[in-house]
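Colleague: quick one, structure for this:
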Amino acid sequence: MTGQQRTAIVTGAGRGIGAEIARRLASDGFRVAAIDLDHDGLDALTAGLTAAGHKAIGIVSDISDESAVDSAVARTADELGPPVVVVNNAGIIRDNLLYKMAVSDWDQVMNVHLRGSFLVSRAAQKHMVEAKWGRVINLSSTSALGNRGQANYSAAKAGLQGFTKTLALELGPFGVTANAIAPGFIETEMTASTAARLGVSFEDFTAKAASAIPVRRTGKPADIANAVSFFASDTAGFVSGQVLYVAGGPKA
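Modeller: Sure, this is the predicted structure:
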């Protein structure tokens, strides 16, 4: 198992992509600290992992709060061992056209995606540097290339790509890699809520999306978890500063 005796932090792990990433890393042998604001989601995830024989804890924490993040990372180190893998997956959407977008919609998205990823990575990097081995994996999006109605989300996801490349430069000399994954259309509760907001069925929404994807299907959370598994492994040690578009076709 590639992650044996190593600890990973996954943010936004209460459901969807984050939960699937946590399950995959656990199956790869990592001890997993799952962070989210969704208490019930964390309970269900960690109960399932524990029942399967994995070591995992759930931490209810706001990743945009500096002291909360520092406490969460410290608790992870105390209970599971020093975190040497961080998956910055937590995210929210507050979609609107620019002229209708509230400042609070902009700030909330930036706080979770960018500030949160910065705080968690900064708190955990010392453990990676001490171990002379580490992995930072940031969840970007194809929206980083631009997407109507998502000025805030697109800017945040593009920012994460620059953040990733800079961490690769700064942390590389200490045996730490940093990479980003940019999902395309993935079937999650978040995309289902977008369909509901548009007044269309999720089935019609996904069918329309699939028709524009070269492989003619939409993505599943497992597709992203598979990419995370690779980046978190020993075999990915010579891959850093990269953005992998997992979108069923060429995007970047």
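
Colleague: every contact and neighbour count from this point should use C-alpha atoms.
Modeller: OK.

Colleague: strands of the stretch 101-250 of the chain, start to end?
Modeller: With DSSP state E, counting those that start in this stretch as the criterion, the stretch 101-250 of the chain has strands at 134-139, 176-183, 243-246.

Colleague: could you dump the ones you listed to CSV with mean neighbour count?
Modeller: Listed next are those as CSV, based on neighbours: other CA atoms under 10 Å:
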stretch, mean neighbour count
strand 134-139, 29
strand 176-183, 26
strand 243-246, 20
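
Colleague: those: which one's closest to residue 145?
Modeller: With CA to CA as the criterion, residue 145 lies closest to strand 176-183 of those, at 10.0 Å.

Colleague: which elements pack onto that closest one?
Modeller: strand 134-139, helix 151-171, helix 221-231, strand 243-246 (3 or more CA pairs under 8 Å, 6 or more residues apart in numbering; DSSP states H and E).

Colleague: would you do the same for the sequence below? I want to compare the two.
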Amino acid sequence: MTAPSVLVEQHGSVRWLILNRPEHRNAMNDDMIGLLSSHARDAEQDSATSVIVVAGEGKSFSAGGDFRHFLAMDESEGILPFLERVSECFARIEASTKPWIAAIQGHAVAGGLELALVCDAVIAAHGTLIGDAHLNNRLLPGAGSSVRLERAIGKANARWMHLSGELQQAEEFTAIGWIRDVVPINELRSRAQRLALRLAAHDQAAQQNMKRLLLSLEDRRASEGLRRELEAFGDNWVEHDVPSALRAFLSTRTTQNSRKLTMTETREATTGRYVGRTVLITGAAQGLGLAMAERFAFEGASLAIGDLSEDAITDAARHIHESYGVDVTATRMDVTDSTHVTDWVAASRDRHGTIDVLINNAGIIRDNRIENISDEDWAAVVDVSLTGAFLCSRAVFPHMRNQRYGRIISFSSMSWRGNFGQVNYVAAKAGVVGLTRGLALEGARYGITANAIAPGLISTPMLESMNAEARTLLVGKVPMKRAGDPSNIAEGAAFLASEAASYITGVVLDIDGGISIGSSLR
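Modeller: The predicted structure is shown next:
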């Protein structure tokens, strides 16, 4: 039996409505909108419910409308009746006399943003990406963002989001005041529930009167603006052949063809900076490597990912392709083996046509005091982290030099400056910094940048495996008093690989919550 596209949970006086199409990043279709509208009406009428929270199942809040559904509707009743139902649903939520809270994570894009905008409060997980993004696919807003976004974040900010199509971090909206708080992903729902209970503590009748008053003071031009938005969407849909652009987008995301897109096709078919780019990532089966692979896949990159575990890297590739539709190849490889590395790079070049970005992520830890570190433990750590980065960089460098373009990102650590009980790890990660600076000097004249990322305490399986007391002690030494999220690292890598970072080379980017300002964690 297929699960409903909107789940309902009741926690005391708080009703949770959870978008439930995680395999499609909770993209909206008629079924989801119908259920959301129905559940919104039920929650409004339920005297036992004081506050409603809307959230998304899986990794994303909502990536907006389901393009396949758009095309299907266009061929039946037309696209505008569907958008009218979306607008009516969102208007119902906005006009509710009960408070609504949006708990967002992953992506809140286009329709996902528009749903958040009709809520009274928004709380987000660290690393959440938010954007209008309609224009990237020839679309105009159709569910209220042209009216409501300016009201939430101001005219200049709204205009930029509409016209640029850029995705921005949730943290950028806290200073503006639209997002109330940004929290670790594993705390999102508990914090949203606490926020909801604070609102539910008030007298319900008085609170409903307060909402009626606030709604009555809203700009009366809003309804006219929403009507005009729908008309403009329909006109643009026909005049600029939007269905063709959406079909091209969907074709790009589902094809396994490795040919490179032309610049015209790229502009028409995708929202991503990395369509037409090939990204190689070592140690990509889990943790930070997998998070970075997903981040680049989200923006359309072709991927060649490697890991020592064949089963794990194959599963990762399958997951990425099913989630993002990009071309991804998985290889069981040992970064300490020169032949493995050379063969992997050559095969990736043959398959994808170019090698644009290399991320040297593979690394291991075998910590101990110096007198207890064996020859094998020393060699293993240095070989994987430093020699592996050298071998991979050496293998891609001629390709990048010939194409006069390349990005090499290698992983150091907050420990590279020195840390107790880690002399092998410190030596390897300090060596990565030296390698990076040397590569930066050699590559600069060829359009190749080389930079390093030094992560701090990040919520990975390695950190979670520590006993709770030790983990709490370590996190307590971070100035921000929390561990980072893998998405924080993935965003750093996506930036360093982008055109925005084209004049940055030879640097170490600390992503550590401020711990590098102080001294050793131990």
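
Colleague: quick check: TM-score for this pair?
Modeller: Overlay of the two chains. TM-score (TM-score structural alignment, normalised by the length of the first structure): 0.94; 245 aligned residues with a CA RMSD of 1.2 Å.

Colleague: now render the strands of the stretch 101-250 of the first structure as CSV, adding distance to residue 34 of the first structure.
Modeller: As requested, the strands of the stretch 101-250 of the first structure are exported to CSV (distance: least, CA to CA, whole Å):
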stretch, distance to residue 34 of the first structure
strand 134-139, 15
strand 176-183, 19
strand 243-246, 23
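
Colleague: of those, which is nearest residue 232 of the first structure?
Modeller: strand 134-139 (5.8 Å).

Colleague: residue range in the second structure corresponding to that closest one, please.
Modeller: Under TM-score structural alignment, strand 134-139 of the first structure corresponds to residues 406-411 of the second structure.

Colleague: which outside residues touch that stretch?
Modeller: 355-362, 385, 389, 393, 400, 429, 432, 436, 447-455, 493, 496-497 (CA atoms under 8 Å, 6 or more residues apart in numbering).

Colleague: tell me the buried residues within those.
Modeller: Among the contacts of stretch 406-411 of the second structure, those classed as buried by 16 or more other CA atoms under 10 Å are 355-362, 385, 389, 393, 400, 429, 432, 436, 447-455, 493, 496-497.

Colleague: out of the strands of the stretch 101-250 of the first structure, which is closest to residue 47 of the first structure?
Modeller: Closest of these to residue 47 of the first structure is strand 134-139, at 24.7 Å (criterion: CA to CA).

Colleague: wasn't residue 181 of the second structure part of a strand?
Modeller: Yes: counting by DSSP: H, G, I helix; E, B strand; the rest coil, residue 181 of the second structure is part of a strand.

Colleague: just the helices in the stretch 51-200 of the first structure please.
Modeller: Taking DSSP state H, counting those that start in this stretch as the test, the helices found in the stretch 51-200 of the first structure are 66-80, 103-110, 116-131, 151-171, 189-198.

Colleague: can you tell me what part of the second structure the first one aligns to?
Modeller: Aligning helix 66-80 of the first structure against the second structure (TM-score structural alignment) gives residues 338-352.

Colleague: how about the longest one?
Modeller: Against the second structure, the aligned range for helix 151-171 of the first structure is residues 423-443 (TM-score structural alignment).

Colleague: do stretch 109-120 of the first structure as well
Modeller: Using TM-score structural alignment, stretch 109-120 of the first structure pairs with 381-392 in the second structure.

Colleague: so which residues make contact with the matching stretch?
Modeller: Stretch 381-392 of the second structure is contacted from outside by 335-338, 341-342, 345, 358, 360-366, 410-411, 424-425, 427-429, 431-432, 435, using CA under 8 Å, 6+ apart.
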